[in-house]
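J.: dropping a prediction and its sequence here:
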Amino acid sequence: MSAANTSPRNLHFLYLLSLLCLLTGTNSDELQILLNIKTALQESNNNVFDSWESNNSVCKFTGITCNTDGSVKEIELSNQRLTGTPPFDSICQLQSLVKLSLGGNFLYGRVTENLNNCSRLQYLDLGNNFFSGSVPDISSLSGLAFLYVNNSGFSGTFPWNSLENMTSLVALSVGDNPFDRTPLPRQVVKLTKLNWLYLSNCSIEGQIPAAIGNLTELINFEVSDNYISGEIPPGITKLRKLWQLELYGNDLTGKLPIGFGNLTRLEMFDASSNYLEGDLSELRFSTQLVSLQLFENEFSGEVPAEFGDFKRIVNLSLYTNKLTGPLPQKLGSWADFNFIDASENFLSGPIPPDMCKNGKMKELLLLQNKFTGQIPLNYANCTSLTRFRVSNNSLSGVVPSGIWGLPKVNIIDIALNDFEGPITSDMEKAKSLNQLIAANNRLSGELPSEISQALALVSIDLSNNQFSGKIPATIGELKQLGSLHLEKNMLSGTIPDSLGSCHSLSDVNMAHNSLSGQIPSSLGSLPSLNSLNLSGNQLSGQIPLTLSYLKLSLIDLSSNRLTGPIPESLSIEAYNGSFAGNNGLCSQNINYFRRCLADSGLSRELRTLIVCFTLGSFALILSLGFFIYLKRNQRDHDRSLKKDSWDVKSFHVLSFTEDEILDSIKQENQIGKGGSGNVYKVSLANGNELAVKHIWNSDSGNRKRIRSSSPMLAKRAGSGISPEFEAEVQTLSSIRHVNVVKLYCSITSEDSSLLVYEYLPNGSLWDQLHTCKKMALDWETRYEIAVGAAKGLEYLHHGCERPVIHRDVKSSNILLDEFLKPRIADFGLAKIVQTNASKDSTHVIAGTHGYIAPEYGYTYRVNEKSDVYSFGVVLMELVTGKRPIEPEYGENKDIVNWVCSKVKTRDSVLAMVDSNIPETYKEEAIKVLKIAILCTTRLPTLRPTMRSVVQMLEDAEPCKLLGIIVSKDGNKKEELRNNDKV
């Protein structure tokens, strides 16, 4: 077609065709880029990538928003439980991309690519992830309005200079990262469009610059948990749009600046844990306050009366200051007031009566002040209360009966006051009560039997009161009771025998009452009892011999009417004075007691000699019989091994013979005993050493009996080889990995089977961490063990032709060679995922208590993620040095519960690290602990793959502690800083 013949209509058609071709090419490129993202990132159970298919339009992909021309405008994949390292080079090839949101996932790795090719970005969120290394180069992103990298894992120096040209920034959130220390950068205070500035816990030091007042659009300013000193600058009073101001956990001094009341929109103000002083008068006009946290400062003067007119306030923490005068009586009477903690001040006057007016109050904490008057009756109906603490004041009157029966309260603390009257039968309603502390008052009457229905009680302290009557006979129903203090009252009657049923009791004090009768022998059955004080009563009879079985740090039975001998194990110097004032007692060892008369004509020494001779002779006869039995059994065992016909299957080139192995299977070479068989050490003639597991076939005895009667039945009984043996051979015979134990060969007979492994001289990781064989493993060694074991499991899950689920990952199944390099061992429960079975699971009941993933509680379907959970427990062992199950965790609790309960503050997290790990490595250990927490997530789909775990471990390096839990916008969750008095 010539140019002369090309009509305008044809030109228009050609233009459209060219544009269509261009768009088709662009869409094809962007499709490939998005598919690259899908390949790089693994999803959990959100199915976010289900729509990301090559036959689908990219504009229909979940999380993708397009322009009108079909080009990708936004990627919104935040909070999708994604793992992996994003391919930023590919992402930045999306020419029209203005929003990239990947926050709130489990992304990891170093970001080595710069983001300068993403020059059109206006919104970038990488926060709340597990990246490592420095923040990537973002200097060309001049159009950014929103930048979130808070709690991302980045370290080093934040590129503050990159902010120079980002004049459009509206939100800047970089907190909760272990950056290098730096003053609050000048570049920040030039960003005059900012309305959200989150710089908490990122090593900001120096003073808050006066120019902060230039950021007049700010509605949120947070610089908590840093190293900021000096005074709060007056310029902060210019920020009249402020909604939240967080300054806690710094070294601020001085007074609240004059004009602070100008912040009339301020709802959330936290300047706690500083060194601020002066009065609170500048807050009189902050009428919109919802939460005010000023605890642990040096504020003085009175609480402004205007606080009583604040209609929105629900949280008020003023504890540990020097405040005086009364609290406003209308305080908390307007809104759904939640809690007050004004403890450890010099406050006086009555308790405000209406803080629970709307029935929402949870905590009333006013201990250690000078409050007077009675407990207002309104609080007896405050069923929402969980903590009621008014101890160490000058309160008086009768405690309202409803207080004793508040259904949600877990602590009632009214000690050191002048209260009177009884504890009422309302106690039966206190189903959540853990601690009842009412010592040092003038309470009276009998202890109600209903106290035994407060089954959650752990501690009771009613000492120094005027209680009378008997101790309730049903007190033994308090199975969780650990401490019982009833001393210095007027109690009478006997000590209930049921007290011996309180198996958690460690501390009992009933001294200085009028108790009578005998000491119950059941007290000797309390396994945890450490301190027993029954002095100053009228107890009679003999000291129960069962008390000798206890390991007591304190026993005091003095000033009673006890008679008879003092048990020998209690007649020691450590208990001197413990039995004084009991004229009827005698002892063979304590000089100031009369000597006990012999029970018969035999002297004590002769009786002891006869008993010892009799017991010794009996033990000798038993030992001799047992020795003969073992020798005979061993001869039979050896004879059986020799006469059997053996079948050898080798999986490596062998440097030993079958006979060398069989000759070494004898008792003196036994080095271990597991659930599936005994383990022997074999020293070869060439100097090499091997480990041999001997497994008796589970039904060999049955087959022998069957064979004698029917050859056909014997054949039907099968080979009898144990399933553990078959699993181990099937798994290990084809595996070649440096971190999986090497299986040289199997030797099988009709009745038993042998597995021949490489010998690992340093035993198991369990041995090195928890037994008398343990050595002081330095952090570098622990880290290498973690990485090596992870690589072994990664190979099993991802490197084999068919995935192998170990199903019994634990520290005792991680063996260590002469260089302390780890090997995954003991595949007796392993399962190779069959091609014709379910892709992701297998029906099993397997594992070891403390390592078993929680899905066992509701299904027997487990997959590779169950191994990941167990490995997370091993990581916790490496970091903390603790066993998976310890008494200190509490009943039905394990190391995972314990670790999660301690993840509250920086100090509580650091305290979990094994004391054998030097301070210089504790930050690195914490990073591994974070990976362990991720591995032990309750939902299997949220756990990373072992491939991801290896990547995260390899990226682990010494750095400052990362924040564990923050909200997406950078605000710390309130539960991380629960500073109420314990």
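T.: In hand now; what should we look at? Numbering: from 1, shown residues only.
J.: drop to CA atoms for contacts and neighbour counts, all remaining ones
T.: Will do.
J.: which residues of the stretch 51-200 of the chain fall in helices?
T.: 88-91 (DSSP state H, counting those that start in this stretch).
J.: again with the stretch 351-500 of the chain
T.: Counting by DSSP H, counting those that start in this stretch, the stretch 351-500 of the chain contains no helices.
J.: leaving aside the residues adjacent along the chain, what's closest to Glu954?
T.: Val787 (7.1 Å; C-alpha to C-alpha, 6 or more residues apart in numbering).
J.: how far does the helix or strand where the one you found lies sit from the chain's center?
T.: Element membership for Val787 (DSSP states H and E) is helix 779-794. Relative to its chain's centre, helix 779-794 lies at 22 Å (C-alpha atoms, centre = their mean, to the nearest Å).
J.: elements contacting that helix?
T.: Judged by 3 or more C-alpha pairs under 8 Å, 6 or more residues apart in numbering; DSSP states H and E, helix 779-794 is in contact with strand 822-824, helix 864-880, helix 946-955.
J.: to Ala511, which of those lies closest?
T.: helix 864-880 (40.5 Å; C-alpha to C-alpha).
J.: on contacts alone, who are the packing partners of that closest one?
T.: helix 779-794, strand 804-805, helix 895-902, helix 919-935.
J.: okay, one more to line up with it:
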Amino acid sequence: MKFKESFKQSNVLEFDSWRFGVSPCNFSGVFCNSDQFVTRIELSNKILIGNLEFESICQLQSLEKLDLGFNNLSGIITDDLKNCTKLRFLDISMNFFNGAVPDLSSLRELEDLRLNDNGFTGQFPWKSLESLTNLTVLSVGDNPFDISSFPLEVLKLKKLKRLFLTNCSLMGRIPEGIGNLTEMENLELSTNYLTGEIPEDIVKLTKLYQLQLYANDLYGKIPVGFGNLIQLVDFDASNNSLEGDLSEIKPLERLKSLQLYENHFSGNIPHEFGDFKNLEGLSLYSNKFTGTLPQSIGSWSNFDFIDVSDNLLTGPIPPNMCKNGVMTYISMINNQFTGGIPNSYSTCSTLSRIRVSNNSLTGNVPAGIWGLPNLDFIDLAMNQFEGPVTADIVNARSLTQIRAQNNRFSGNLPMEISKASSLVSIDLSFNQLSGAIPVDIGELKKLNSLYLQENMFSGTIPSSLGECTSLNIMNLAENSFSSQIPDTLGSLSGLNSLNLSRNQLSGQIPSSLSNLKLSLLDLSNNMLTGPVPESLSIQANNGSFIGNPGLCSQSIQYFRECSNKSSHNIRILISCFLTGTIVLLISFAGFIFFKKKHNEQVKSFKSDSWQIKSFTRLSFCEKEILNLIKQENLIGKGGSGNVYRVVLGSGVELAVKHIWNTLSSEGNRSSTAMLMKRSGNLSEFEAEVATLSSIRHVNVVKLYCSITSEDSSLLVYEYLPNGSLWDRLHTTCDDDKLDWETRYEIAVGAAKGLEYLHHGCDRPVIHHDVKSSNILLDEFFKPRIADFGLAKTVQSNSTNSSTHLITGTHGYIAPEYAYTCKVNEKSDVYSFGVVLIELVTGKKAIEAEFGENKDIVDWVCRRMARGENIVELLDNSIPEVFKEYALKVLRIGVICTARLPALRPSMRTVVQMLLDAEPCKLIDIICQDDGSKKEIMVSDEKLKYNSV
């Protein structure tokens, strides 16, 4: 009953039978021997919440099995565990235990030990394993232990059948003695820092059915005699530096899954693979394989997927991989395959992805493929396919992406494509398609990008395109479209790029296009007439209208002036404006010179030659910005320059960051919204421009333009009047502090911004300096990720997805930087986790109360490890009704700040975890369950699943 009391927060049906006056042998999940002594407690995957008390458990002197895996248990393992001397089976895996694992030498009867997927730290007591000679299962992976090399004590456990040491910081080599563990059936050493060759004596493990070595630094060849492992079913050595051919794998005919991607293997893929009757998954991408694929591969089994992309393979695609009707994924991109797509795949209804781009494939795509009911992504680009896109695409209700550019497709685009309602992206550019675009294309409400350039389309551009409300990019260039540009395109508020160049469009440019915020507009080389709307006559659109001799403009020099009775007056106004501007600039230069003499804090601009580069439609010019860079508009200072708030004559507010192109003396750190970095120079400017100029997301700060001269650089942003999250958490009085609903929305919005950077761009963008002062708030407290001076883009051809970092902010920097000087997306996740903890606790990342060289993560983890009431960690201003949800966000923050990067979730998972913790959503679920907490516990389980 003490044991039950530990889990009083848990709404578990099993505990209904746990009552005084009832024999424990009748408790659900409890089992006794013939003498009525408890021998087993089996409560795995029951959504248990609480701190486990080993003192009460180990009073059960006959207890042989304790199975509490996959719950939400926390706390530390106390020395009381040593009293459970009869234990044969101990499973507390998939929980939230932390701290150090105590000495286990007293558990001499132990046969099965599972501590994996927790938060254990420090040194594991490997020495105590010498007493556990009966161990058959040792599973302690997915914990951030401090391990310097492979523990040789493990080699003495001769009865060991399963060894799970994945993701626990193993370094060094796999020892040669591993071959002496001849009872081994499952060996998992993945996601560590192991190096060297696969030891030769591993071929002695003839009972192995699973061998997992992926994500290490192993090199060399597959050991000679590897074919002796004839029981092997699952072999994964992907993401290493292994080389040589696969001849040693030919005898392993029981293989179900073979994954060797991202290595340096070469040679032919053995034809014996085609005879593997159990093979269900084959992943060999990013190697140097040559020759043809065995044509019978996948013919015998429930073959599920194949990925052989990025090799040098030739010959035809095997025809029978979907013979048993269960295949889901074909990926063969970037090879030299020839022939066509076999007709057999046109009836493979389970297929979700077909990716065969960048090969030498020919012929018609079998008609049924376009309409496969579960197809999500079809990628046929850069081949020599011919024939039509067939009408059975009407059945493709799951299809989200079509990539078929650079082929020879011909015929009309079928009107049935408008019924493929899940389509997000269509790229049929550089083909020979003709006829009109279907008039009902506006039914594609999710369509985000439409690339039809370089075809032979004709007729009018359908006005229904204005109903594709999600459109971001539309490229219809180099076709034969005629008639007018539809006025309805002006209603596409999210449209960012519009290219209608090199067609036969006529009539006037619709004034509705002025409503769009376009980073690219190209209407050149058509037959347009009439005036260019003044709002489109900006420098960013230079060249957008050339090749239309019928156009006129009052402000674009290479066009004739439009006939207007008031043109003389307009010319006078323009002359007056130019004269006034010159006078203003002279005055401004004098003002700068005067301020330099009287105030050394104000920097001068060495050059009068300024160049503006816009990234969106502008309603101002550089002169208007320059005139407002003055002392009274200063809102922030930093070592690299200053930040100014400028208010244009139109009333629009902007924030302007001024970066000197040479290093300046270190200034004071700003506590205002637009905090400058401490090492500003030209490279910082270029990094920020390169990152932000290509990003369009509601939760990423908007960069309007850059203005540069010989010695200075200006970045012009949207102004965010509510400062930064840091300001709102730490510098406002209690009455003005953010309420919980607002904090939650800020957390979700900022997470979505980072998710976009990591997953939504062509290449992942790593921010490098995520912190609360770089999360800015608009007038509605909606967040924007800002300050990208350290941001890096992960290159697709990089051999390492991490990148060297020069600086960051103490308290937010991920711990791996201390010993690798490298960061990747998971480093941003760590920093965001600090922000979440900061947001929930109200504490700064670094405070004196945490102790010397300690930060907020240490402070939270220490208090949780001591078993303190974690509710006391929350900001006192959070109302009682929301504390349960705040605790969920705190747990997410702790998960994000795991010491090992591999233990941290992706930002995509973090967003989903935060959405699952939404207060309103959970309150609704509670009401559906008549006030019980059952559904809240289910939500906690979701968080656990996501964190795993």
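T.: In hand now; what should we look at? Keep in mind the model is a prediction, meaning the values are calculated, not measured.
J.: looking at the first structure, name the residue matched to Asn496 of the second structure.
T.: Here Asn496 of the second structure is matched to Asn530 in the first structure, going by TM-score structural alignment.
J.: its match contacts Lys551, doesn't it?
T.: Yes - using C-alpha atoms under 8 Å, Asn530 of the first structure is in contact with Lys551, at 6.3 Å.
J.: the residue nearest to Glu954 of the first structure and Ile931 of the first structure: what is the separation?
T.: Using C-alpha to C-alpha, to the nearest Å, Val787 of the first structure is found at 12 Å from Ile931 of the first structure.
J.: right, so the helices and strands packed on helix 864-880 of the first structure: which one is the most enclosed?
T.: Compared across those, strand 804-805 shows the largest average neighbour count, a mean of 24 (mean count of other C-alpha atoms under 10 Å).
J.: which helices and strands sit right next to it?
T.: strand 831-832, helix 864-880.
J.: hmm, 10 Å instead?
T.: Helices and strands touching strand 804-805 of the first structure, by 3 or more C-alpha pairs under 10 Å, 6 or more residues apart in numbering; DSSP states H and E, are helix 779-794, strand 831-832, helix 864-880.
J.: that one aligns to what range in the second structure?
T.: Against the second structure, there is no aligned range for strand 804-805 of the first structure (TM-score structural alignment).
J.: now for Val787 and Ile931 of the first structure: what residues contact both?
T.: Leu875, Val949, Val950, Met952, Leu953 (C-alpha atoms under 10 Å, 6 or more residues apart in numbering).
J.: could you find the closest non-adjacent residue to the last one?
T.: Yep, that's Leu953 of the first structure we're talking about. Val787 (6.3 Å).
J.: quick one: Gly881 of the first structure from Glu658 of the first structure, how far?
T.: In terms of C-alpha to C-alpha, Gly881 of the first structure sits 41 Å off from Glu658 of the first structure.
J.: neighbour-wise, which of those two wins?
T.: Between Gly881 of the first structure and Glu658, counted using other C-alpha atoms under 10 Å, Gly881 has the larger neighbour count: 21 against 13.
J.: I figured the more buried one was touching His770, is that so?
T.: Yes - using C-alpha atoms under 10 Å, Gly881 of the first structure is in contact with His770, at 7.5 Å.
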